[in-house]
Every structure is written in C-alpha cells, then in structure tokens.
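[1] Quick one: sequence and predicted model below, then my questions.
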Amino acid sequence: MANLRKVFEDTDIIKENGYGVADEKGRKASLLLWNQPGHDVSGMMSRCEKVVNTCEDLLDKGEIYHYHSKLLYKQPKNGGSIIWHQDYGYWYDNTCLFPDMMTVFVAIDRCHKGNGCLQLLPGSNKCGRIDHGRVEGQTRADLDRVNAIEKVCPKVYAEIDPGDAIFFHCNVLHRSSANTSTDRRWAFLMTYNTKDNNPTTIHHHASYTPLHKVPNNAVRECTNYSDFSGKDFFDPTEDSPKVAIIKTQLTCER
C-alpha cells in the first residue's frame, strides 16, 4: 500500500487525469480511470499472480484480461455517493455478451460506514442482470427490484483495512454512501473480462489484450511511481467515438 500510495499521492496523475461525476443529489464522486495496466506499481498489482489467478479461478472461464482500473477517491467531508448498480448493468451495453466479468476492490485507506465504504448484497449475482436507468451522471439499478432482493440478500457493509481486497462478480448489487467523516476514503479497483467475452464493438474500455502476469513480489519491488505511458487514461472531455458512448452511459461504478 505504501508503494501504491506514492503513485497517486506523489505525482500529478490525479490533477492531470481525474474527473467527477454527479450522484442523485448533484454531489460529485471523483475518479481516475485507465484501460491498460501499464508498468507502474498499480500496473504490477493488476497483473500480479495473486490477483489474476484468483480471478481466473473464480470466473472459471479460462484466460482473462484487464478491462480497466480506477482510483475512486472520496476526500474528508466531501465526495458524492455511488448509487445501487451492477457493473454488468452497463457492461452489457458495452456489448460484452456474457456476465463473465468481475471487480477487485482494494482499500487504500480504512473503509468504514462513516467515510462511505462499499455496501453489497451478497448472492444478488444469482438474480441475473436487472434493469438500469440514468440518474444524473450515474447508472442506477431499478430500486423496486433492489429493495425486493435486499430482503433475501441482506446488505453488508464492507468495513475493511488498507490492503484488504474484495473480489466480486459483475452482477453483485453494490453502492457506497458519500463521505461525511473527517477520514479520507481512497480505493483502487481493478476489473477483468474473459478473453472469450471480448466485446463485439469498440468502446471506451479495453478490448482483449493479452495480460502478462508478474510474480507477487513485483508489487513490493516496483520502483516505478511516475511513468504512466501506455495506460490510456479516460478523458471525459475528449471528442472521440469512445467518449460519445460514455457520455450517454457513464462508467462510474463505486
């Protein structure tokens, strides 16, 4: 975590590439998003065997690739909420035909109820993909269905410490509240797709690119904190076909 923090805290990566998206109350949730792992510490983490092999074992669909990663950062007494959704609620619209996808959520800071920790409905992935609609800058799951599912898949608050990780399927319903505390809440999220589930059209996230695994000690031993070449950061102001898609169906997940 000390190495990972240097990437985000000791460089201008957030200043140069971060952006905000509005929640239902108009507050901004802040994120930094990129499509390719790169060779800095964050790239080593998203390529390390502990992460990649675990995802391949859980999905049990063969080879996976890096779909995108992001830093989701909520500053003290600041930062909007992320509303109820499934990641596949909009990855489906990205023309990924099957829900053979998942997310790894890594706490950079301690995550607790006060600073907007992740909330999940364990087992909700078994309900399949449910309808989603646009709310401000985000994509929200149908709340009547969410409320019904919560009765049989009770909500849990993922209160976790720095370095803890949560691996969850793309159909698990989840959200997070605004940060109303004096504690910062930063989290690093890595998402993966299976090779055979390559999207059928080009869009704002990565198509299949071979993922070159690295040993777990590469995260600890990496001293590249500032060379971000090749990461393909998302720019919401860029005028391109990829951004035209994201302007109508935002990629904000947590």
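    Good, I have the coordinates. As the structure is a prediction and not an experimental result, all values here were calculated from the model. Residues are numbered from 1 along each chain as shown.
[2] switch to C-alpha atoms for all contacts and neighbour counts from now on
    Noted.
[3] following whichever strand or helix holds Glu56, which helix or strand comes up?
    Under the criterion of DSSP states H and E, Glu56 resides in helix 49-59. Going down the chain from helix 49-59, the next helix or strand is strand 64-74, by DSSP H and E.
[4] And the contacts of that following strand?
    Applying Cα atoms under 8 Å, 6 or more residues apart in numbering, the external contacts of strand 64-74 come out as 29-37, 46, 52, 55-56, 79-80, 115, 178-179, 184-195, 205-211, 254.
[5] one more time with 7 Å, if that's ok
    The contact list for strand 64-74, computed with Cα atoms under 7 Å, 6 or more residues apart in numbering, reads 30-36, 56, 179, 184-195, 205-206, 208-211.
[6] My guess is Met102 contacts Tyr192. True?
    Yes. Under the criterion of Cα atoms under 7 Å, Met102 makes contact with Tyr192 at 5.5 Å.
[7] related to what we said a few turns ago, among the contacts of strand 64-74, name the ones in strands.
    Among the contacts of strand 64-74, the residues falling in strands (DSSP state E) are 30-34, 185-194.
[8] Among these, which one is most surrounded by other residues?
    Compared across the ones in strands among the contacts of strand 64-74, Asn193 has the highest neighbour count, 29 neighbours, by other Cα atoms under 10 Å.
[9] if I look at it, how far off is Ala141?
    Distance, Asn193 to Ala141, by Cα to Cα, to the nearest Å: 21 Å.
[10] putting a second one here so we can go through both:
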Amino acid sequence: MEPVRVVTLWLAVDESDPGNGCLRVVPGSHRLGLEEMRESIATPNVLGMEIAREVTGPEAVDIILGPGDVEVHHPNIIHGSTANTSSRRRCGLTIRYIPTSTRITDPEQPYPSAFLLRGEPGANRYQEWPALRAGEHFPYRGA
C-alpha cells in the first residue's frame, strides 16, 4: 500500500495467548519506520515473508485476547507470533482500514477483499457490494 496509512484490527475468534502463539508487539516501535522484510524459509507460515527483526526478548509484549476481543495496531509496529504448538486452534479475522488516498499496490484489482465503506473510490477499484437476498441476509442501508 502506498502511502502506508493503515490501521489493522485483529478480531479474535478463539482464545489467543502465549500457549497458542498470540500476537507479540514491541511497544513504541511504530515510531521507527518500516522494518526490512525477508523471505521466511526456516519456519513455514501463511505469509511467506517475515520481519527481519526478532519479536522476542524483554521488549516484546504478548497481546492476550479472548473470543470477540479486538487488537488494533499501526502497520509499522514490530509484531509477530511464535508457532502454535498447542492442541488449540488460534483463529482470527484481520481487517485493515485505509483512506481512499492510499493505493493498494497488488496488481489484482479490484483486490478480492477491498470494499469501499464510505466516500469516493479515490486511488482504488473496489469490490461491488453483495446483492441483498431477502430472508437470507440482514437488510443494510442502500439495499
């Protein structure tokens, strides 16, 4: 995204704690600017990339969440998680809010999960709102 004007929310579906690899952040690190990224080949992960700095040590803080809790962070904060080696699932939903002046640089446009919530489209093409199916969906404004 350019410029990187983003707020990320992570909605916990399950418990998220150190035992199942909860999010860890380095408080105040968002003031340092973007950290270098590297390909993640040592440990399998869903992103394929990782921050080139370890999110361990005494400066890192565990973000412990219960189902329905939401964590909000700046994209520049150093963050990550350890592997979930427990028998419990750790599931959540990531939601990113951007102003319409921030351009999604992914070549796939409209980006599959980008929806215009309000205002004019600006720098991006967005997905169409789904059609209301009476009796199946909750009504929404403009349906």
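    Okay, I see it. Here the structure is a predicted model, which means the values were calculated and not measured.
[11] now what about the TM-score between them?
    With the length set by TM-score structural alignment, normalised by the length of structure 2, the two chains reach a TM-score of 0.67; 116 aligned residues with a Cα RMSD of 3.1 Å.
[12] sorry, back to before: farthest-apart pair in the ones in strands among the contacts of strand 64-74 of structure 1, please.
    Farthest apart among these by Cα to Cα are Arg185 and Thr194. That separation is 29.7 Å.
[13] how many other residues sit next to Leu11 of structure 2?
    By other Cα under 10 Å, the residues close to Leu11 of structure 2 number 19.
[14] With Val26 of structure 2 instead?
    Using other Cα under 10 Å, Val26 of structure 2 has 19 neighbouring residues.
[15] tell me the contacts of it?
    Val26 of structure 2 is in contact with Val55, Glu59, Ala60, Val61, Ile77, Ile78, His79, counting by Cα under 7 Å, 6+ apart.
[16] Show me the helices in the stretch 1-150 of structure 1, by range?
    Taking DSSP state H, counting those that start in this stretch as the criterion, the stretch 1-150 of structure 1 carries its helices at 2-9, 13-17, 41-47, 49-59, 88-91, 143-152.
[17] closest to Gly137 of structure 1 out of those helices?
    The nearest among those, by Cα to Cα, is helix 88-91 at 13.1 Å.
[18] so that closest one corresponds to what in structure 2?
    Following TM-score structural alignment, helix 88-91 of structure 1 has no partner segment in structure 2.
[19] From one end of stretch 24-36 of structure 2 to the other, what's the distance?
    Its start and end residues considered, stretch 24-36 of structure 2 measures 18 Å (Cα to Cα).
[20] what does stretch 106-115 of structure 2 give?
    15 Å.
[21] repeat for stretch 78-90 of structure 2
    OK, stretch 78-90 of structure 2 end separation, Cα to Cα: 20 Å.
[22] same deal with stretch 16-29 of structure 1?
    End-to-end for stretch 16-29 of structure 1, by Cα to Cα: 17 Å.
[23] Which residue numbers in structure 2 does it align to?
    No residues of structure 2 are matched to stretch 16-29 of structure 1 when aligned by TM-score structural alignment.
[24] Output the residue interval of structure 2 matched by the helix holding Glu56 of structure 1.
    Aligning helix 49-59 of structure 1 against structure 2 (TM-score structural alignment) gives no matching residues.
[25] how big is the angle separating that helix from strand 64-74?
    110 degrees (axes from the mean of the first three to the mean of the last three Cα atoms, to 10 degrees).
[26] quick one: contacts for the closest residue to His30 of structure 2 other than its chain neighbours?
    Leaving aside its chain neighbours, His30 of structure 2 sits nearest to Ile77 (3.9 Å; criterion: Cα to Cα, 6 or more residues apart in numbering). With contacts defined as Cα under 7 Å, 6+ apart, Ile77 of structure 2 is in contact with Val25, Val26, Ser29, His30.
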